[in-house]
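Asks: How does the following fold in three dimensions:
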Amino acid sequence: MTNDAEPSDADLLAAIASNASDRVARNEAQATFYARHVRYLYGALRQREAKLLSLAGISAEDLVQETFHRAFERAHTFQRGDVEDREHERHRTRAWLGRVAHNLLADQLERFREVSASPYLERVACDGIDAEPSESRELDLVSAGLESLSEREQDVLRVTALYHRAGEHQRLPNAVSAELAARWGTTNENIRAIRSRALKKLTEFVTGRIGQENVP
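Replies: Below is the predicted model of the structure:
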């Protein structure tokens, strides 16, 4: 255990996870834990995860917020361990937060890949080519294709990636579609049209680049 008067990370997470804690106490514990680690986590993600963040369609800022949200939901899984001082405790906590962020990023990347493999975005393939494009190359092309789209089109597609599952015909939840429409000053119907056009552009970009790369 640490000897500092301030509550340890383990104590804060225990308070967050405890059903016995009142709402004010939980909120205070969350705020203290967040302030203690947010600068480190943001810096680590910006420095080390820039490419994956881009490919997965999520910013460092958003991933930081999602990480703390998930950490608070899973606070009961944190293991205190045999920590002797505050420095060792901080390393242990930040390693745990790093694993939470890594798992969230992996989930996000998988969702994004599912969109590229879904009926809405035909799989990248060319007749007469035996080997399928590598996963990393496919993601590189999708990332480049997204950059060629307008900011509005990118936003709509990235939100789509959060709610789509490969092989299933799904519509965005009405509340999500309405939020997108409000954000871009348009209608729910036009959001669907924007998504359709953006997917077509992205498909043409990716398949066009693959075709150019495989011309003898």
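Asks: drop to CA atoms for contacts and neighbour counts, all remaining ones
Replies: Noted.
Asks: mind listing what's buried in the helix ranked longest in the chain?
Replies: The residue-count maximum for a helix in the chain (DSSP state H) belongs to helix 86-116. Neighbour counts over helix 86-116 (16 or more other CA atoms under 10 Å) mark 89-90, 92-93, 96-98, 100-102, 104-105, 108-116 as buried.
Asks: Enumerate the positions of stretch 61-75 that are buried.
Replies: Buried-residue list, stretch 61-75, by 16+ other CA under 10 Å: 63-64, 66-68, 71-72, 75.
Asks: helices or strands next to the helix or strand encompassing Phe68 in the packing?
Replies: Assigned by DSSP states H and E, Phe68 belongs to helix 60-73. If contacts are counted by 3 or more CA pairs under 8 Å, 6 or more residues apart in numbering; DSSP states H and E, helix 60-73 sits against helix 9-17, helix 23-48, helix 86-116.
Asks: run the last query once more with 7 Å
Replies: Applying 3 or more CA pairs under 7 Å, 6 or more residues apart in numbering; DSSP states H and E, one finds that helix 60-73 contacts helix 23-48, helix 86-116.
Asks: The ones you listed into CSV, with extra columns for distance to Leu199?
Replies: Shown next, in CSV, are the helices and strands packed on helix 60-73 (distance: least, CA to CA, whole Å):
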stretch, distance to Leu199
helix 23-48, 28
helix 86-116, 9
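Asks: and for comparison, fold this next one:
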Amino acid sequence: MITALVDLLGIFYANNDLSNFEVIARSLQAAIPNDLVSLQFLGLVYYRTGRVDEAVSVFERVVRRCGCRAAAPADADISDNERSSTVCLRESTRPNPLLAKAWHDLGAVLLQLRRFELAIPALRNSLSAEPDSTPAMLALGRAGLGAADLDLAHTCFSTVLEKRPESGEARIGLGLVLPETPQVRGGLGVFRQSPRVQERRGAVARGWRSWAV
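Replies: Below you'll find the predicted structure:
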């Protein structure tokens, strides 16, 4: 049942059918109380349909739920709900570009809300579902910058540049990372190589610096 419901989530989201996407997320939440996947997707649909306060409330609930899990003893018994939640996460992060889009958009919403601690795993899940996604990798780099995880940001922007040397976004992102490390000169060099910076240096630099934090 879980696999079928997760597949429907991807199909409805790809078709921008947010009403049925919400129905399925609620069905999963009813079947697996406090499941983190369906909770986060409910937050996504609330945000996208203008119910921002409800979305924020859901994301705060997710943070509390994650805290409870982290505080649980290592040898604590695993409940049936937790086993089902594990299955739900596994099914929602298997290769599937439809679900990758939902995870990516969730990460983008969390970035806007500056909930970097939730944005990072959401974007990692997007990459699990679609490993070659450049937008998700760039967004994960942005989340790393927001969370002051410079190693993560550096890895993400460098990975994009290996595949797409022409990416101005990745060059600027990497340029923002490196000045915060001892490799200042290297960072400035990368930053200045971006064709977009050379064409619109002032506007782009301001826009991306604002974007990064």
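Asks: Post the TM-score for the overlay when you can.
Replies: TM-score of the superposed chains, computed with TM-score structural alignment, normalised by the length of the second structure, equals 0.31; 104 aligned residues with a CA RMSD of 5.0 Å.
Asks: Between the buried residues of stretch 61-75 of the first structure, which sits nearest Val38 of the first structure?
Replies: Val64 (7.4 Å; CA to CA).
Asks: which residues sit against the helix ranked longest in the second structure?
Replies: Ordering each helix of the second structure by length in residues (DSSP H) puts helix 52-71 first. With contacts defined as CA atoms under 7 Å, 6 or more residues apart in numbering, helix 52-71 of the second structure is touched by 36, 39-40, 43-44, 46-47.
Asks: let's go with 6 Å and repeat that
Replies: By CA atoms under 6 Å, 6 or more residues apart in numbering, the surrounding residues in contact with helix 52-71 of the second structure are 43, 46-47.
Asks: And that helix, what's buried?
Replies: So for helix 52-71 of the second structure, counting by 16+ other CA under 10 Å, buried means 52, 55-56, 58-59, 61-63.
Asks: Which two of those residues have the greatest separation?
Replies: Among those, Val52 and Val63 lie farthest apart (CA to CA), at 16.6 Å.
Asks: Does anything pack onto the helix or strand Leu123 of the second structure falls within? Which helices or strands?
Replies: For Leu123 of the second structure, the host element (DSSP H and E) is helix 116-129. Under the contact criterion of 3 or more CA pairs under 6 Å, 6 or more residues apart in numbering; DSSP states H and E, helix 116-129 of the second structure touches helix 97-112.
Asks: try it again with 10 Å
Replies: Packing partners of helix 116-129 of the second structure (3 or more CA pairs under 10 Å, 6 or more residues apart in numbering; DSSP states H and E): helix 36-48, helix 52-71, helix 80-92, helix 97-112, helix 134-146.
Asks: Make TSV from these and add distance to Gln29 of the second structure to it.
Replies: Formatted as TSV, these follow (distance: least, CA to CA, whole Å):
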stretch	distance to Gln29 of the second structure
helix 36-48	6
helix 52-71	12
helix 80-92	10
helix 97-112	17
helix 134-146	26
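Asks: among those helices, which is nearest Leu176 of the second structure?
Replies: Nearest of those (CA to CA): helix 134-146, 8.5 Å.
Asks: Next, the angle helix 97-112 makes with that closest one.
Replies: 30 degrees (axes from the mean of the first three to the mean of the last three CA atoms, to 10 degrees).
Asks: and the next element down the chain from helix 134-146 of the second structure?
Replies: Past helix 134-146 of the second structure, the next helix or strand by DSSP H and E is helix 150-163.
Asks: name the helices or strands packed onto that following helix?
Replies: helix 134-146, helix 168-177.
Asks: Now render those helices as TSV, adding mean neighbour count.
Replies: TSV is the format used below for those (neighbours: other CA atoms under 10 Å):
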stretch	mean neighbour count
helix 134-146	25
helix 168-177	25
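Asks: Make a markdown table from the ones you listed and add distance to Leu161 of the second structure to it.
Replies: Listed next are those as a markdown table, based on distance: least, CA to CA, whole Å:
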| stretch | distance to Leu161 of the second structure |
| --- | --- |
| helix 134-146 | 10 |
| helix 168-177 | 6 |
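Asks: one step back: for the helix holding Leu123 of the second structure, buried residues please.
Replies: Quick answer for helix 116-129 of the second structure (16+ other CA under 10 Å): 116, 118-120, 122-129.
Asks: go on, stretch 198-211 of the second structure?
Replies: Those would be 204-205, for stretch 198-211 of the second structure by 16+ other CA under 10 Å.
Asks: Distance from the chain centre to that stretch, please.
Replies: 23 Å (CA atoms, centre = their mean, to the nearest Å).
Asks: Residues contacting that stretch, please?
Replies: 111-112, 142-143, 145-146, 168-169, 172-173, 176, 191-192, 194-197 (CA atoms under 10 Å, 6 or more residues apart in numbering).
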